[in-house]
Structures are given as structure tokens and as C-alpha cells.
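**Student:** kindly return the folded structure for what I paste below:
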Amino acid sequence: MRKLSIILIGCGFTFFSWNLYSYLVGYTATTTIEDSQVTRQAKMLTKAQYPKNDVELYEDIPSIGESIGDLTIPKLKRTFPIIQGTSKSVLKKGVGHYTKSALPGENNNSVLSGHRDTVFRGLKDIKVHDKLFVSTVAGEFEYVVKKIRIVDAKDKTSLMPRPRGTLTLTTCYPFNYIGRAPERFVVVAELTSQNTRNGHSKKFITRP
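**Tutor:** Model (predicted):
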């Protein structure tokens, strides 16, 4: 009986330590929003493989592991670094950009992924009509959440191209699931306004 108690205590301590570690990794990958927030400078990016926009936004495509910019979610009062790629090493640093999707601000679907127990832990609190902001070398982009979906892990529709500027956030689901989660939590937001580095400002008419 004593041995069983020791084993149970050991398992509990291991589980607690892992969750604490995951939380600390995610928290340190974020920064609290401040009134005088300074946008992190990213390297020049390109979009040669992406559909053309009215105004060319990027000059270079970022390499895997490079910083693209920042994702700010006012609802969570957090700013997350966006890194090119979705490998394990990249997702330890912040939010990963799916390389086959468009870059933020472009007239297509830009897909960002993050771990449910670190950077995207708070996505469960996001609601339709909440705002998302992305800052990159190309400019500042505002998105409004239009849809929240829960899909099977094998469902790839969230990666599909879109006819207009879209930001898609994905993470594993359920949020409190232990092990490989069977589903994905998907937040779909539409581009509502932009202020590009070359001085072009524009507001978009969004669907209700």
C-alpha cells in the first residue's frame, strides 16, 4: 500500500511539473500589451508563390525559424511572436506560420498555429466579433473573428485558400485533453483594415 501511495504521488508530481513547465514556456513566449508597444522589427519577406494583391506587401519570403512579426489578441491582453514554420522547435518560440499559406495582410488565407497548453491556451475565451491585430514588416493589419469551429484532426479545410484576406488560428482540442488531441479548435477572422509600410491605408467591408 505504501509503495502504491509513493507511485501515485510521484505520478502526480510529474504531471504537475510538466504542466507547470508548459505554462512557463508559453507565458515567456508572450508579452503583455502596453499602450506604447513597440513593434518588433522583422526581416524583409517575400510572397513570390502567393496570389497578387492590389499593392505588393512583401519583398522576401521568410526562412524557417525567422520572425515574421507579432499577433496581438486584446481579449487575452497578450502579444505573441509569429515565427515562420510549424515545427516543434518553432512552436516552442511562439506562434507558427504555416509556410504554404499566405503571409498576414495578403488577399488569401494566412494560417497560424500554436500549442493549446502554451501560447494558444487562451483561445478558448475568444468569441465572434473579437479583434485580432497582426504587425509585420509590411504593416499593421486588423482582423475580426467571424467563425469558430471544432473539427477533426484530419480535417484540412482550415488550410484552404480564401477569396479575401483571412487569418486562421488553429490549436489542438480539447484544451484539457491529455495526450494527442483528436480535434482542432479553429478561429477564422477576416481582414477589416490595413495600414501598410508604403503608406496605403484601407478599410474593408466585411460580411455580417
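**Student:** CA atoms for contacts and neighbours, from now on please.
**Tutor:** OK.
**Student:** can you pull the contacts of the most centrally placed residue in the chain?
**Tutor:** For the chain, the residue nearest the mean C-alpha position is L112 (3.9 Å; Cα atoms, centre = their mean). Residues near L112 by Cα atoms under 8 Å, 6 or more residues apart in numbering: 82, 95-98, 167-170.
**Student:** repeat that for N108.
**Tutor:** Shown in contact with N108 (Cα under 8 Å, 6+ apart): 51, 101-102, 161-166.
**Student:** closest to G179 among those residues?
**Tutor:** S101 (27.3 Å; Cα to Cα).
**Student:** thought S110 was touching that closest one, still the case?
**Tutor:** Yes. At 5.2 Å, S101 counts as touching S110 under the criterion of Cα atoms under 8 Å.
**Student:** compare with the first, here's sequence two:
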Amino acid sequence: MKKTGVVLIITGIIMVGWFGWQYWSGMQSVERIDDNVVKASENEDHKETLSVGTEPDNIERTGNSGELVNTDYDDGKDIAKLIIPEIDLAFDVFWGTGDEALAKGVGMYDSKWTAPPDQGRHTVLSGHRDSVFRPVGDLEDGDALYVNYNGVDYEYQINKTWITDANDRSVIVGKDEPTLTLSTCYPFHFVGSAPDRYIVEAELVKKGDLLNLD
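**Tutor:** Coordinates of the predicted model:
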């Protein structure tokens, strides 16, 4: 009995240490942002821009015949930044959604259905629910999301949030319109392997020099 108790204690310490390290590692890529991260001119005309239900005139697609352009990044490479003014946070975004990328923070899906923002298709970002993406549950329809990629700022407006099964294959799919999707495990406080996914979907409304970034 004593040996069993010791084993359980050691196992508990190892698990706490592992999750603690995972949380610390992921949060190194998250930073607080100031209220002025969005340029003043963008704040002033934000509502007017979002009221237009058509694709912005300055959105250009790349690739021939609607085909996605191959993107050659090493897994885990820091390639972009996600900025969410509503929760005052900015996240470094890493290429891929394997263990290496997600251990660092937010990962950008690399698949035949998804692409970076400059290709005007479906960009999907994923992060752990118990670290970087826990605040995602506080977002609401109409909130703004920004992605800075290759020196260009992309502004999206959230139009839908929902919970789905972890095996749902209808989330990471090809889209003809520029779309940003955030995905994380759910419930947020679930112990163990969470059975569901929390999804945030947003439409692109503007791109350009929109943010005050260092």
C-alpha cells in the first residue's frame, strides 16, 4: 500500500510538472497589448466597414484558377501574429499544428484545404485550451480579430461560434471566401482529453496597414 501511495504521489508530481511546463512554454508567445494597437483611423471607421456585407475591394487572391499556393515553412516556424483587442492579447503564430508548434503556442494549419491569409481562402489557427486559447471562450459575434502576416494586417469579424465533436470533419475544409477559424479543445476546464472542439469563425473585412506593431 505504501509503495502504491508513493507511486501515485510521484505520478501526480510528474503530471503537474508536465502541464505546468506546457502552460509556461505556450504562454511565452503571448503578450498583453495596449489599447492603441489598432490605429485610430481604423477604430473610427470600424463599424462602417463591418456594415458592408460584401468582400472588401482591396482583397486579392493568389494562385491560378483558384488553386492554393504551396507554402514552404519548417514546422514550428514563427510566421505570423494573431491580435485580439477584445481580450487585450497578441499571440505569435507558428507553422503547423503538430506537437512542436502547439507547444510554442498557436499553430496555423498546413493542409490542402487551408492557407495563410494572403491567399484569400481559409486560414485555421489552433491552440491549447488550457493555455493560449483559454480566453477564446470570452469572444462574441462582432468582435474583431487581426492577423499580421508578411507585413500585412488582415482584419476579420467574428460571425459564428459553436461547439462540435472532436471528430467533426466539416470544420477544416476549403472555402471560397477569405475566412479565419480558431479551434481549441472543449470544455475549457476538462481534465484529460477533451471530447469536443470550440470553434470561432470570422470573415475578412479589410487588409492593409491597420495595426501599431513594434
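**Student:** after superposition, what is the TM-score?
**Tutor:** The TM-score (TM-score structural alignment, normalised by the length of the first structure) is 0.75; 184 aligned residues with a Cα RMSD of 3.0 Å.
**Student:** picking up where we left off before, neighbour count winner among S101 and S110 of the first structure?
**Tutor:** Between S101 of the first structure and S110, S110 has the larger neighbour count (other Cα atoms under 10 Å), namely 27 against 21.
**Student:** state the distance from the alignment partner in the second structure of that one to H46 of the second structure.
**Tutor:** Matched by TM-score structural alignment, S110 of the first structure corresponds to T123 in the second structure. Computed as Cα to Cα, to the nearest Å, the T123 of the second structure to H46 of the second structure distance reads 22 Å.
**Student:** do the same with Y154 of the second structure
**Tutor:** Y154 of the second structure is 13 Å from H46 of the second structure, by Cα to Cα.
**Student:** of the two, which one has the most company?
**Tutor:** Y154 (24 against 15).
**Student:** where does G12 of the first structure land in three-state SS?
**Tutor:** Secondary structure state of G12 of the first structure, per DSSP: H, G, I helix; E, B strand; the rest coil, is helix.
**Student:** would you list every one of the helices in the second structure?
**Tutor:** Per DSSP state H, the second structure carries helices over the ranges 2-27, 40-44, 46-50, 99-104.
**Student:** F190 of the second structure is nearest to which of the ones you listed?
**Tutor:** Using Cα to Cα, the helices of the second structure put helix 2-27 closest to F190 of the second structure, at 13.3 Å.
**Student:** mean distance, the closest one to its aligned residues in the first structure?
**Tutor:** Helix 2-27 of the second structure, aligned to the first structure and superposed, deviates on average by 5.1 Å (mean Cα distance after the TM-score superposition for the first structure).
**Student:** what separates that helix from the chain centre, distance-wise?
**Tutor:** From the chain centre to the centre of helix 2-27 of the second structure is a distance of 28 Å (Cα atoms, centre = their mean, to the nearest Å).
**Student:** just the buried residues of it, please?
**Tutor:** Across helix 2-27 of the second structure, burial judged by 16 or more other Cα atoms under 10 Å covers 22-27.
**Student:** go on, stretch 69-78 of the second structure?
**Tutor:** For stretch 69-78 of the second structure, using 16+ other Cα under 10 Å, the buried residues are 75-76, 78.
**Student:** strands of the first structure, start to end?
**Tutor:** Per DSSP state E, the first structure carries strands over the ranges 31-32, 67-73, 78-84, 95-97, 109-113, 131-136, 139-152, 166-173, 183-196, 201-203.
**Student:** which one of the ones you listed is the most hemmed in?
**Tutor:** Among the strands of the first structure, the stretch with the highest mean neighbour count (mean count of other Cα atoms under 10 Å) is strand 95-97, at a mean of 29.
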